[in-house]
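In: pasting the structure only:
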């Protein structure tokens, strides 16, 4: 039966390796915060009418957040809408 002795130095090396791995994982999973656009900005960006924007909301193509009486749209959702349908995130 072989006995392996683990030293403090071994544990500290393991700790550094684990911390480095965690940092890399966190860096890879960090997402940029949502940038929110008002309805008027979305209409200008897409060159559409208020009615068309409402239809996009009703059909579920755009999912706004309503704060007070205003709708706010995530820029990522707008960008996703502009992609070909086969490449859209669902």
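Out: Okay, I see it. The shown structure was predicted, so the numbers you read here are calculated from the model rather than taken from an experiment.
In: please make it C-alpha for all contacts and neighbour counts, starting now.
Out: OK.
In: just the helices in this structure please.
Out: 8-29, 39-46, 50-58, 75-82 (DSSP state H).
In: run a quick neighbour tally on residue 14.
Out: By other CA atoms under 10 Å, the residues close to residue 14 number 12.
In: put this next to the first one:
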């Protein structure tokens, strides 16, 4: 598939790009600092990473598509699970 300058970019394209860019930045920071990224994210951090509203995140969690851990009143998500969920539901463009 060739890319043309007059092609439109969809919101989905931007969301996919955002996840890929955040992943690349995270990897660069890990390489630079020699540390490990935060594995478990609270709901607000998870929503920010994948661009979901609170209701959408709860719907995905309730449907069983996304595993979570609840400790006290806080819900935590594995960052790898969030990125995998986003990647698995990525749809191919129809030209």
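Out: Right, received. Where do you want to start? Remember, it's a predicted structure, so these values are computed and weren't measured experimentally.
In: got a TM-score for the two of them?
Out: Comparison of the two superposed chains (TM-score structural alignment, normalised by the length of the first structure) gives a TM-score of 0.54, and 54 aligned residues with a CA RMSD of 2.1 Å.
In: going by neighbour count, list what's buried in the longest strand belonging to the second structure.
Out: In the second structure, with assignment by DSSP state E, the single longest strand is strand 74-78. Residues 76-78 are the ones in strand 74-78 of the second structure that count as buried (16 or more other CA atoms under 10 Å).
In: from those, pick the one nearest residue 28 of the second structure.
Out: Closest approach between the buried residues of strand 74-78 of the second structure and residue 28 of the second structure, by CA to CA: residue 78, at 19.7 Å.
In: in the first structure, what residue corresponds to that closest one?
Out: Counting by TM-score structural alignment, residue 78 of the second structure lines up with residue 74 in the first structure.
In: tell me the contacts of residue 61 of the first structure?
Out: Neighbouring residues of residue 61 of the first structure by CA atoms under 8 Å, 6 or more residues apart in numbering: residue 81.
In: kindly report the same for residue 86 of the second structure.
Out: Residues in contact with residue 86 of the second structure, defined by CA under 8 Å, 6+ apart, are 16, 50.
In: distance-wise, check it relative to residue 46 of the second structure.
Out: Counting by CA to CA, to the nearest Å, the separation of residue 86 of the second structure from residue 46 of the second structure is 12 Å.
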